[in-house]
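K.L.:
My questions are about this predicted structure, shown below with the sequence.
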Amino acid sequence: MDRLRATERAEQAEWVQVLSVENLPGRRNPTRELLGWLRERGIDWMPFEQDDLCFGLACGPDADTGRWRGWFSVRVRAAALWQLGLHPDQPTSAVRDPVPPAWWHAAGERYAAQRTRSTRSRPPTPGGR
């Protein structure tokens, strides 16, 4: 019995719940919610393999109204979070500063595009300078 509990604890420690959201009409699906969570942390791509993700759905009556509700949770393997510095036990996983606004990212992209265009439009000089 103790061995079984130890195994369950080890399996639970292997996964970290990153999202828990009520499944309401019009709400984005769990994958979109996960992408939003990653975007808040500065990651604009899906860094996880399919085996590193676990989506759960729970249904039950609401305690206040008695209406049936659904909640989904997204869990990620702890090792995958550690590699990205997103594990809650890592000191770097806490967001300390707010994410820069969208205009800031757009200005950076314009600046990079201008630099690329300006270096391409220069004729080659003798001596490679």
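P.N.:
Looks like it came in fine.

K.L.:
From now on I want contacts and neighbour counts done on CA atoms only, so please keep to that.
P.N.:
OK.

K.L.:
Just list what the longest helix anywhere in the chain packs against, helices and strands only.
P.N.:
Longest helix in the chain by number of residues, with DSSP state H as the criterion: helix 102-121. For helix 102-121, there is no helix or strand it packs on, judged by 3 or more Cα pairs under 8 Å, 6 or more residues apart in numbering; DSSP states H and E.

K.L.:
Give me the residues contacting it.
P.N.:
Contacting residues not belonging to helix 102-121 are not present [Cα atoms under 8 Å, 6 or more residues apart in numbering].

K.L.:
residues in contact with residue 4?
P.N.:
Per Cα under 8 Å, 6+ apart, neighbours of residue 4: none.

K.L.:
show me where the chain has helices.
P.N.:
Going by DSSP H, the chain shows helices at 2-14, 30-40, 78-84, 102-121.

K.L.:
How about the third one, which residues are buried there?
P.N.:
Right, helix 78-84. 78, 80, 81 (16 or more other Cα atoms under 10 Å).

K.L.:
and what of stretch 30-42?
P.N.:
Across stretch 30-42, burial judged by 16+ other Cα under 10 Å covers 30, 33, 34, 35, 38.

K.L.:
From residue 6, how far out is the residue nearest to the second one when sequence neighbours are not counted?
P.N.:
With Cα to Cα, 6 or more residues apart in numbering as the criterion, residue 33 has its nearest non-adjacent residue at 8.0 Å, and that residue is residue 19. Between residue 19 and residue 6 the distance is 25 Å, computed by Cα to Cα, to the nearest Å.

K.L.:
ok, and here's another one to check against it:
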Amino acid sequence: MEALFSILIGVFFAAAVYLMLSKFLVRILLGVAIFGNAVNLLLFTAGRLVPEVPPIIAAGLDRQLAVTANPLPQALILTAIVISFSFFAFLLVLSYRAFQDLKTDNVNEMRVAEPAAEAAPPTGY
């Protein structure tokens, strides 16, 4: 099962990097979202997959011999989900605002575009 998840993680990372190297903002945002999911799956797989094992030790069992689920990857994944969602929301608002001002989602055109509404402040003191 870990081998299948490892291949899937590689595909996610490759797709995310491919999308983030695009020159369109929508593709870059999708790449960031896929990259966050790839990191979450990587943390999940690195925490050892043990099916149907509870995260608690039953009464009367020896602590060294009992097999339990590792709660650390689960806590890291929950934290990573919150961080990646807030980062994605920030990038979404930032790109929408840039699209409103510059009327394009092409990064190459954004470099030469100027905001249409505002004039440059006067220079000179």
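P.N.:
Structure received. In this text, all values refer to a predicted model and were calculated from it rather than measured experimentally.

K.L.:
Report the TM-score for the pair.
P.N.:
Overlay of the two chains. TM-score (TM-score structural alignment, normalised by the length of structure 2): 0.26; 61 aligned residues with a Cα RMSD of 5.4 Å.

K.L.:
between residue 19 and residue 6 of structure 1, who's got more neighbours?
P.N.:
When residue 19 of structure 1 and residue 6 are compared for neighbours, residue 19 comes out ahead with 15 against 11, by other Cα atoms under 10 Å.

K.L.:
In the helix or strand residue 12 of structure 2 falls within, which residues are buried?
P.N.:
Here residue 12 of structure 2, judged by DSSP states H and E, is contained in helix 2-20. With burial defined by 16+ other Cα under 10 Å, the residues of helix 2-20 of structure 2 counted as buried are 9, 12, 13, 14, 15, 16, 17, 19, 20.

K.L.:
residues making contact with that helix?
P.N.:
Helix 2-20 of structure 2 has contacts (Cα under 8 Å, 6+ apart) with 27-35, 37-38, 41-42, 45, 49.

K.L.:
The residues you listed, buried ones only, as a PyMOL selection?
P.N.:
Only the buried entries of the contacts of helix 2-20 of structure 2 go into this PyMOL selection, using 16+ other Cα under 10 Å:
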select buried, resi 27+28+29+30+31+32+33+34+35+37+38+41+42+45
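
K.L.:
out of the contacts of helix 2-20 of structure 2, which are inside helices?
P.N.:
27-35, 37-38, 41-42, 45.

K.L.:
Could you work out the most separated pair of those residues?
P.N.:
Largest separation among these by Cα to Cα: 27 and 45, giving 26.6 Å.

K.L.:
sorry, back to before: export the buried residues of stretch 30-42 of structure 1 to CSV and tack on distance to residue 53 of structure 1?
P.N.:
Shown next, in CSV, are those (distance: Cα to Cα, whole Å):
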residue, distance to residue 53 of structure 1
30, 11
33, 13
34, 10
35, 12
38, 13
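
K.L.:
If we only consider these, which is nearest to residue 69 of structure 1?
P.N.:
residue 30 (15.6 Å).

K.L.:
which ones are touching that closest one?
P.N.:
With Cα under 8 Å, 6+ apart, residue 30 of structure 1 has these contacts: 55, 72, 73, 74.

K.L.:
got JSON lines for those residues, with distance to residue 13 of structure 1 and neighbour count too?
P.N.:
As requested, those are exported to JSON lines (distance: Cα to Cα, whole Å; neighbours: other Cα atoms under 10 Å):
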{"residue": "55", "distance to residue 13 of structure 1": "16", "neighbour count": "14"}
{"residue": "72", "distance to residue 13 of structure 1": "19", "neighbour count": "16"}
{"residue": "73", "distance to residue 13 of structure 1": "16", "neighbour count": "19"}
{"residue": "74", "distance to residue 13 of structure 1": "15", "neighbour count": "20"}
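
K.L.:
top helix in structure 2 by residue count?
P.N.:
Per DSSP H, structure 2 has its longest helix at helix 71-102.

K.L.:
From the contact counts, what lies against that one?
P.N.:
For helix 71-102 of structure 2, the elements it packs on are helix 25-46, judged by 3+ Cα pairs under 8 Å, 6+ apart.
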